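Q: structure, please.
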Amino acid sequence: MPSTKEIRGRIKSVKNTSQITRAMQLVAASKMKKAQDAAMSGRAYALLLAEILDSVAGQEIAQTHPLLQAREVKRRGILVIGTDKGLCGPLNGNLFKEVMAIKDDAVYVTIGKKATQFISRTKRPLMADFPLSDKVSYAEVRAIVNYMLELYEDGKIDSIEILYSAFVNTLVQEPTVMRIVPMTGIHDLLEDIKKRYKIDLSDTAGDEREMIFEPSAKEILDELPALYVKQIIFQSLLGAKASEHSARMVAMKSATDNAKNLVSDLTLEYNKARQAAITQEILEIAAATQFN
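A: From the prediction side, this is the model:
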């Protein structure tokens, strides 16, 4: 049995760890609320853009846009959205399992140090990696999207896909692969977005009215697909951040609770060891008095 001094040292160490995990839990909870609000507030705009694009995709002039034209997918371009830091439970592990399941010819662009390290370690072709702040800005997203679109237009990739941890709620984050370019299945993608956001499909019937475009249909359709790509990636990044902070908060809460349970067990062990030492001393004193 360990000595009382050793047990006291372990109790002190676990309590110190508990204080650290508790502090990290509170920080993550604060960031989680802001990230969740940002992710939820951006969904309406992303859905509106998808509905507009779905409405105009059937226009004859829209079929000439390179992002709306069908293309044989020989090499996939996948944007993997990971985290910069660990201590967020199985979030990154679940995401990387999806990467391991990809057997097609693919190249990768990463966001977050963990994703970059994983892609490099597994010797998958890494085209670029981008940093991302806790407060996701549209300027950061613009640089990422422009790079992905450049690869697509140059023929280096035949699709633009996102692999990220979709935010469902505080306890559930789902690793999700979403193909956004080419936009040949925009209607199916729109229905998927509605289901993921839990929107009543009966209230969002398609608009079949004839549209008048200002300043012109060509000018609008030249910009709309790229704007849609930026918004979908931006929304995915917001969701990934909400997932990260939610997973970290839950993981740190679990660690804090486990530390408290361990302190209780160690305290019980300490009391037993102390009582055993006292009993031994009493027995030794009693034995000594018998010989005197």
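
Q: for the rest of this, base every contact and every neighbour count on C-alpha atoms.
A: Fine.

Q: mind jotting down where the helices sit in the stretch 51-200 of the chain?
A: For the stretch 51-200 of the chain, applying DSSP state H, counting those that start in this stretch gives helices covering 91-100, 113-121, 138-153, 186-196.

Q: now the second one, please; I'll put the structures next to each other:
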Amino acid sequence: MPSTRDIRRRIKSVKNTRQITRAMELVASSKMKKAQQTAIAGRPYANLLESMIANLAPHFDESESIHPFIDKREIKTRGVLLITTDKGLCGPLNTNLFKLISDSLPRTTPVKFVSVGRKGTQYLARMKRNMIADFPVSDGVTFAETRNVVQFMVKKYLEGEIDTIEVLYATFKNTLVQVPRIRPVLPLENLAQAVEDLRKQSGAEHKCDTREFIYEPNPKAVLDALLPFYVNRVIHQYFLGAKASEHSARMVAMKTAKDNASKLLDNLTLKFNKARQTAITNEIIEIAAASFAQQS
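A: The predicted structure follows:
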């Protein structure tokens, strides 16, 4: 049986661990709420973009080639943006993403990856997958940071190096559940799909604008300017969802670690009390035995 000194040292170590995990849980909770608020703050922008694209759609015959983002092409090489975390301690979040890669994107499929997050970059390098770039993104997930990533992928898409733009990330379902998914972004099937995607993201009811608009210099030029904003907006929203999932997963993992530390601390305290009681009992027995020996 370990001595009381060893048990006391272990109790102190577990208390320190519980204190650290408690602090990390609170930090992750605060960051998760901030990421959710940022996502909600972008809804007015999505509503306006959706309204403008919806009003532009009737001006085009979608059977014709009106923009490279809408043109159908033969898919030879898929382009996948992998969004993972820079740090660990977030449960099975990254592992589930890597499992989805092995299940849905086997080596036989021509895929070029763009990685955001150190864990994803390390995985792709370790598995020797075709990674053409990696980008850092801060916890704040600014639009300028995500725009750099999007511009790089759009450039590769227009040059024909990749034939799709897809985003692989952990969707935020609720605090306890984060589901890994692959979301296609380009090519678009039509303008109606773009409008529907923006409506889902905004979460607001669609209000039909019956006013007549005049587009200068022409509807085609306005559409050419709007579609890049659409792609930036959609992928930026995926980044915000991935960050919320990361902080949520880390908060749950740290809460579980804290609870386990509390249970372990209770067991160690009980063991310490038993060991101390045993030591006291042995000392009393020794004193009584010595006293009895002297009397006899």
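
Q: if we can go back for a sec, of all the helices of the stretch 51-200 of structure 1, which one is nearest K12 of structure 1?
A: helix 91-100 (30.2 Å; CA to CA).

Q: how close does the closest one sit to structure 2?
A: Mean deviation of helix 91-100 of structure 1 relative to structure 2 after superposition (mean CA distance after the TM-score superposition for structure 1): 1.5 Å.

Q: how far does that helix sit from the chain's center?
A: 10 Å (CA atoms, centre = their mean, to the nearest Å).

Q: likewise stretch 33-40 of structure 2?
A: 13 Å.

Q: ok, and the closest non-adjacent residue to the residue nearest the centre of structure 2?
A: Centroid check for structure 2 by CA atoms, centre = their mean gives A242 as the closest residue, at 2.5 Å. Nearest residue to A242 of structure 2, sequence neighbours excluded (CA to CA, 6 or more residues apart in numbering): A170, at 5.4 Å.

Q: distance check, that neighbour against A39 of structure 2.
A: 15 Å (CA to CA, to the nearest Å).

Q: neighbour count: these two, which is higher?
A: Shown here are A170 of structure 2 and A39; by other CA atoms under 10 Å, A170 has more neighbours (27 against 19).

Q: list the residues that contact the more buried one.
A: 83, 93, 97, 178-181, 241-242, 245 (CA atoms under 8 Å, 6 or more residues apart in numbering).

Q: can I assume the residue nearest to the centre of structure 2 is in contact with K173?
A: No - contact criterion CA atoms under 8 Å: A242 of structure 2 and K173 do not qualify, at 10.6 Å.

Q: with structure 2 superposed, average distance for the one helix or strand L221 of structure 1 maps to?
A: Assessed by DSSP states H and E, L221 of structure 1 sits inside helix 217-291. Following superposition, helix 217-291 of structure 1 is found to deviate from structure 2 by 1.4 Å on average (mean CA distance after the TM-score superposition for structure 1).

Q: show me what the residue nearest to the centre of structure 2 aligns to in structure 1.
A: With TM-score structural alignment as the criterion, A242 of structure 2 lines up with A240 in structure 1.

Q: skipping adjacent residues, who's closest to D207 of structure 1 in space?
A: In space, and not counting its chain neighbours, D207 of structure 1 is closest to S55: 6.6 Å by CA to CA, 6+ apart.

Q: what's around S133 of structure 1, how many residues?
A: S133 of structure 1 has 10 nearby residues by other CA under 10 Å.

Q: any idea how far the residue mapped onto it from structure 2 lies from I235 of structure 2?
A: Superposed on structure 2 with TM-score structural alignment, S133 of structure 1 falls opposite S138. S138 of structure 2 is 15 Å from I235 of structure 2, where distance means CA to CA.

Q: number of nearby residues for R183 of structure 2?
A: Neighbour number of R183 of structure 2 under other CA under 10 Å is 16.

Q: what's near enough to touch it?
A: If you count contacts by CA under 8 Å, 6+ apart, R183 of structure 2 has them with 166-168.

Q: in these, which residue is surrounded by the most others?
A: Busiest of the contacts of R183 of structure 2 [other CA under 10 Å] is L168, holding 23 neighbours.

Q: so what does that residue match up with in structure 1?
A: Using TM-score structural alignment, L168 of structure 2 pairs with L163 in structure 1.

Q: go ahead and confirm that match touches I81.
A: Yes - using CA under 8 Å, L163 of structure 1 is in contact with I81, at 6.3 Å.

Q: quickly list what's touching both of the two.
A: With CA under 8 Å, 6+ apart, L163 of structure 1 and I81 have no common neighbours.

Q: just to revisit the earlier point, gap between the residue nearest to D207 of structure 1 and I186 of structure 1?
A: In terms of CA to CA, S55 of structure 1 sits 10 Å off from I186 of structure 1.

Q: once aligned to structure 1, how far is the helix or strand containing I20 of structure 2 on average?
A: Secondary-structure assignment from DSSP H and E places I20 of structure 2 in helix 4-41. Taken against structure 1, helix 4-41 of structure 2 registers an average deviation of 1.2 Å after superposition, with mean CA distance after the TM-score superposition for structure 1.

Q: how about A249 of structure 2: what's its closest non-neighbour residue?
A: C90 (5.0 Å).

Q: check contacts around the alignment partner in structure 1 of the one you found.
A: Residue-level alignment of C90 of structure 2 against structure 1, with TM-score structural alignment as criterion, gives C88. By CA under 8 Å, 6+ apart, the contact list for C88 of structure 1 reads 244-245, 247-252.

Q: with L264 of structure 2 instead?
A: V14.

Q: distance of it from K271 of structure 2?
A: Distance of L264 of structure 2 to K271 of structure 2, computed by CA to CA: 10 Å.

Q: with R126 of structure 2 instead?
A: 44 Å.

Q: aligned partner of V73 of structure 1 in structure 2?
A: Using TM-score structural alignment, V73 of structure 1 pairs with I75 in structure 2.

Q: how about Q173 of structure 1?
A: Q173 of structure 1 maps onto Q178 in structure 2, by TM-score structural alignment.

Q: isn't its match up against A244?
A: No - if you go by CA under 8 Å, Q178 of structure 2 and A244 don't touch, sitting 9.3 Å apart.

Q: settle it for me: which of the two has more neighbours?
A: A244 (31 against 22).

Q: now the residue lying closest to that one once chain neighbours are set aside: how far from T121 of structure 2?
A: Residue nearest to A244 of structure 2 in three dimensions, not counting chain neighbours: M32, with 5.0 Å by CA to CA, 6+ apart. Distance, M32 of structure 2 to T121 of structure 2, by CA to CA: 23 Å.

Q: lovely, talk soon.
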